[in-house]
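Peer 1: structural data only, the sequence is not supplied:
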């Protein structure tokens, strides 16, 4: 797998070709069960994969991302660099919103003003738009973007921001989107109804500018429990499920009634401690239950000790049953910025104990590790395994598992000492996680939008900003690899594994497995 920027130039110079064939429309309903909790229909509320996977049915970006993470024309047909800090995009003609109004550059400009500023967002889309300085509308179908510094991957950044209509979106709240009042998109499906933590009903947009979808309706359901999703598929109540449990995968491959669809993924499971406090940290005490006077995670020796205490390969084999790859960075081999010399650390209990002692914790301490229990495969089981490794070095670790919707909201308020979480680098390059998760949280600069732990380093900020403004691909990748090495040394996060992604369908259907792990009706077709 090679994820480079080369495909970008080809896409930028030509319009999206017409599809080679069209599926015969049917009145059938496609029923999908997802294991990821969807927290809102507002496409700018929460930069999380389950939300984006649903949103892409209703809304679109000016650039589309394919299943194998290539970037092709979407609501824009072409783009070009006029100057190092000036891009021009030509927008698609004859695109209509679901209410029949025409799509124009005004909608794009409105969107990029709204997306970074949605109230109460647990993780905003600001990081994608951090380079934008000014937007210039030339005519209804031509728009120019002025950037603060050269941004060679601007079209890739913009691919993840869904365009909303200005005429409906002005003054609209997140609740207006959830109710359906403001959920007017240009996508292949229209919103019929939304029930949080239950299901979303969609109907085909017969006036869609692109390929006509074969499904008249899509029922997009949330079933958190792995076994329940599998049972629903085998019973015939569901046409497709995602996040297939590793314990069910081989069984579904052998089952005559089902087909399995898999791909290597871009999602890294990692641990991140709290950096928001210098003094006592919630859920951290000494062995007598008294709060520690200082935040132990501010000491890199403690972070290194916790990291090398974990036997990543053991977790991959025993918990994930091979459906992941142990890692010490956040991208798979072949991705832009993957650094071959940053290898998986060998688990070393004795060295971990020595590091803790050097940091002033010879007897360890007590810690609660918070984890979701419905966000990605085996999430809470991974946390249990980590807790066992940490307890061996004297860090007595308890687990508190929470539904993802609750955990995400609490994490954004810095309520946890240590979190097990994950990040999908859907742009296929290293800067995406750096800018959103590890750079200093700064609303004005639009950095650290998903940095709930509030890690901050002037060195990392400087290195990342310098790297992303380099035009030459080879030089930019070299600079990003230097940042990857810095992260491995300073341990602001502890990467554990890179997930594989799997879906299962009833026999007679096929699914184009996506590296960005989105579960979408547009990828399901009759065999």
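Peer 2: Thanks, I have the structure now. All figures in this text were calculated on a predicted structure; none of them were measured in a lab.
Peer 1: please count neighbours and contacts with C-alpha atoms only from this point.
Peer 2: Fine.
Peer 1: any idea how far apart the tips of stretch 302-317 sit?
Peer 2: End-to-end distance for stretch 302-317, by CA to CA, to the nearest Å: 26 Å.
Peer 1: next: stretch 299-317.
Peer 2: Using CA to CA, first and last residues of stretch 299-317 are 31 Å apart.
Peer 1: and the strands in the stretch 251-400 of the chain?
Peer 2: Shown for the stretch 251-400 of the chain, the strands assigned by DSSP state E, counting those that start in this stretch span residues 258-273, 284-285, 324-326, 365-372, 395-402.
Peer 1: switch those over to JSON lines; also include distance to residue 453 and mean neighbour count.
Peer 2: Shown next, in JSON lines, are the strands of the stretch 251-400 of the chain (distance: least, CA to CA, whole Å; neighbours: other CA atoms under 10 Å):
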{"stretch": "strand 258-273", "distance to residue 453": "6", "mean neighbour count": "22"}
{"stretch": "strand 284-285", "distance to residue 453": "15", "mean neighbour count": "22"}
{"stretch": "strand 324-326", "distance to residue 453": "23", "mean neighbour count": "22"}
{"stretch": "strand 365-372", "distance to residue 453": "13", "mean neighbour count": "23"}
{"stretch": "strand 395-402", "distance to residue 453": "17", "mean neighbour count": "19"}
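Peer 1: this is the comparison structure:
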């Protein structure tokens, strides 16, 4: 996922979905209802599943919608939920059988057509959906793109209309059967289907997209009551939900905060889970009462440094990129800015977090100041008197983190720097408007090492390279292709590991840290289980004890 801030990726951000309401007595109940109170920290701007790809949106939608597939929170293993069966004989043509009897909260059936309409809307380029790229593997995707521009406010100007409005590879066979033709074999296709971007939508939602973005018509255990954007969001249990894994509370209330500013409200009992800002990390962990109500889990979010290789020297020089990597004392910056909430990264795929993740694939992620100086000299040095701009989004913790990184580079390589935080960071990244290194973050959308590799690095464009960095490697693309065409998932995982080995050799980006998810919780809740990907509290498993 692309748009998460560092604070959201680190466990300081497990505030994303938090526990139940306040500090004892009648707090946490309204009229006898069991009310769970949560914090949001990321400026949620839409609740359309096709357009939601940041942690907070996904955390809300996880209980407002139910998808074809879900993931075991301990093993990350996918299992069918709304889907009855997902099968293929050739890994290119897939048949999806949908369990009958599920409905949307307005009474419409959750059927094959409800998935097809959602996927076609997402895949149509001029709709500007954030999850559009997930449908690149579907036959007919290219015909649905056309040419268009999107400004900083999300307004789209179409220069050339697409030649198709529906995916040619997506067919509704009957009420409960979909078929999907991919552009080529992909053995991991069923694993993708638990991601938010594959949720269904009601026809009434499609008829009023703007309204549905703020008050969706879901098919999950909770329905949105009211959303005052930037302030407060509330939802109530939907009595007619037919699915399993239904929480035991009645209402959810989210309050929106900036960064880690919700910690005082957690301490006051107004929220039931939270993580402290760095300045209060030590005291929180030393508090015997608080530390007895703490859950930790290795995270899956990778923070890494990208380079505008499309700009040429020095960023297209592998020795320069190695120099930057070896100049960074990862543990020192974590101890300074995110103590206990991150671990140094020495790979591009989280070790043990998803199938295929291994530690130690990054040879040049070890702190080595002398090796960094030698690599910089080999690269031709840095222009004297010139500052290196480091681009990032506007977020307090992210800025502290990258200031620490910049200080390491200045100390160990003598390269002066300045941070370039901007509210339109992601638009600038997509438009290739950076003149220096830039911050990136990724956490997996589904449990497969392929997901760490294809989205950020694959392009099939030997001339221009991938969108964000300008990186292209035929060897890398070939290994991905071999993995996609593998006869089984185990074989595919090995091929994707070989693709990661190509990244290690080509070294297009610098892994810095993986998140370590930590959440403190109140006496009002138990069974606090953290999502293996985002680190958020899994609401559908949370138990309200009042």
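Peer 2: Arrived safely, thanks for sending. Not measured: the values here are computed from a predicted model.
Peer 1: on that earlier part again, got CSV for the strands of the stretch 251-400 of the first structure, with distance to residue 523 of the first structure too?
Peer 2: What follows is the strands of the stretch 251-400 of the first structure, written out as CSV (distance: least, CA to CA, whole Å):
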stretch, distance to residue 523 of the first structure
strand 258-273, 11
strand 284-285, 45
strand 324-326, 23
strand 365-372, 27
strand 395-402, 31
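Peer 1: mind checking which of those is nearest residue 448 of the first structure?
Peer 2: strand 258-273 (13.7 Å; CA to CA).
Peer 1: just to revisit the earlier point, so which of the strands of the stretch 251-400 of the first structure gets nearest residue 31 of the first structure?
Peer 2: strand 258-273 (14.5 Å).
Peer 1: what is the closest one packed up against?
Peer 2: With contacts taken as 3 or more CA pairs under 8 Å, 6 or more residues apart in numbering; DSSP states H and E, strand 258-273 of the first structure sits against helix 246-254, strand 418-424, strand 494-506, strand 509-511.
Peer 1: can you check what angle separates it from strand 494-506?
Peer 2: Put simply, strand 258-273 of the first structure runs at 160 degrees to strand 494-506, going by axes from the mean of the first three to the mean of the last three CA atoms, to 10 degrees.
Peer 1: surely residue 215 of the first structure touches residue 206?
Peer 2: No: Residue 215 of the first structure is beyond contact range of residue 206, at 10.6 Å (criterion: CA atoms under 8 Å).
Peer 1: give me the more crowded residue out of these two.
Peer 2: residue 215 (23 against 15; other CA atoms under 10 Å).
Peer 1: so that one is in which element?
Peer 2: Per DSSP states H and E: residue 215 of the first structure is located in neither a helix nor a strand.
Peer 1: these two touch, right, residue 466 of the second structure and residue 459?
Peer 2: Yes: the criterion here is CA under 8 Å, and residue 466 of the second structure meets it with residue 459 at 4.8 Å.
Peer 1: of those two, which one has the most company?
Peer 2: Neighbours were counted for residue 466 of the second structure and for residue 459 using other CA under 10 Å; residue 466 has more, 21 against 18.
Peer 1: pull the contacting residues for residue 87 of the first structure.
Peer 2: For residue 87 of the first structure, the contacting residues are 79-81, 144-146, by CA atoms under 8 Å, 6 or more residues apart in numbering.
Peer 1: now with 7 Å, please.
Peer 2: 80-81, 144-146 (CA atoms under 7 Å, 6 or more residues apart in numbering).
Peer 1: and these, which of them are buried?
Peer 2: Listed as buried from the contacts of residue 87 of the first structure are 144-146; burial here means 16 or more other CA atoms under 10 Å.
Peer 1: in JSON lines, list those along with secondary structure and distance to residue 6 of the first structure.
Peer 2: Conversion of those to JSON lines gives the following (DSSP: H, G, I helix; E, B strand; the rest coil; distance: CA to CA, whole Å):
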{"residue": "144", "secondary structure": "strand", "distance to residue 6 of the first structure": "22"}
{"residue": "145", "secondary structure": "strand", "distance to residue 6 of the first structure": "21"}
{"residue": "146", "secondary structure": "strand", "distance to residue 6 of the first structure": "23"}
